[in-house]
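Participant: Here you go, sequence then predicted model.
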Amino acid sequence: MSEIESLIWLIHRIYTFVIIAYVLLSWIPNARDSFIGEMLGKLVEPYLAPFRRLIPPIGGMLDISPIVAIFALQFIAMGLIAVIDFFI
């Protein structure tokens, strides 16, 4: 595995954990209004917004868009690595 592939997987892993942390903050009252919640929101919301527009909450409460977003992030990382492997 090249250094570029390792870097892509590292960025993928970190951003996945950021998404998970942001989702877990929704379970704690007023946690998203804290400094950390706002910082994570600025990092995650631009990526999650298109998924939330496409996938409505199930039963009005259960939001599965972060799960779909994480799967999409996985495919993006694999696609980038495939393109890099093709040219290198």
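Facilitator: Alright, I've got the coordinates. Owing to the predicted nature of the structure, the values given are computational and were not obtained by experimental measurement. Numbers count the residues shown, from 1 in each chain.
Participant: can we go C-alpha only for contacts and neighbour counts from here?
Facilitator: OK.
Participant: Test my guess that E5 contacts G79.
Facilitator: No: assessed by C-alpha atoms under 8 Å, E5 is found out of contact with G79, at 10.9 Å.
Participant: Looking at those two, which is more packed in?
Facilitator: Between E5 and G79, counted using other C-alpha atoms under 10 Å, E5 has the larger neighbour count: 17 against 12.
Participant: and the comparison structure, right after this:
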Amino acid sequence: MTTFYQVVMLLLDILWFVMIAHIIMSWLINFQVLNLRQPLVAQLWDGLNRLLEPLYAPIRRLLPYAGGLDLAPLVVFIGIVVIRMAMQNNAAFFYG
């Protein structure tokens, strides 16, 4: 069970960093630091969107419209923190 705990924590960490990269890249695109006409930027942006859209889409359907402000990443971040805290508080179950 220790391996299961470590794998889940690793996957949550990877998801955390992918989301951070997506958020930073969205800011850079919106402030026109990055240009989607560049092939590498466009491919990276498309890849990140394809990875994260299955997480964001159901949450976007549940959240009320916030005037162009996308709160889905915030909800996913809170979910990741809650899952991490729950797993760390119950780590004895995995090591026992």
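Facilitator: Structure's in. What do you need? Predicted model only: the values in this text are computed from it and were never measured.
Participant: Got a TM-score for the pair?
Facilitator: After superposition, the two chains reach a TM-score of 0.71 (TM-score structural alignment, normalised by the length of the first structure), with 85 aligned residues with a C-alpha RMSD of 2.9 Å.
Participant: And G96 of the second structure, how far from W27 of the second structure?
Facilitator: 44 Å (C-alpha to C-alpha, to the nearest Å).
Participant: Would you mind telling me which of these two has more residues around it?
Facilitator: Legend: neighbour count by other C-alpha under 10 Å for G96 of the second structure and W27, higher for W27 (13 against 7).
Participant: which residues touch the more buried one?
Facilitator: Residues near W27 of the second structure by C-alpha atoms under 8 Å, 6 or more residues apart in numbering: none.
Participant: That one: which element?
Facilitator: Counting by DSSP states H and E, the element that carries W27 of the second structure is helix 2-30.
Participant: immediately after that helix, which helix or strand?
Facilitator: Counting by DSSP H and E, what follows helix 2-30 of the second structure is helix 39-62.
Participant: chain center to that following helix, what's the gap?
Facilitator: Put simply, helix 39-62 of the second structure sits 10 Å off its chain's centre (C-alpha atoms, centre = their mean, to the nearest Å).
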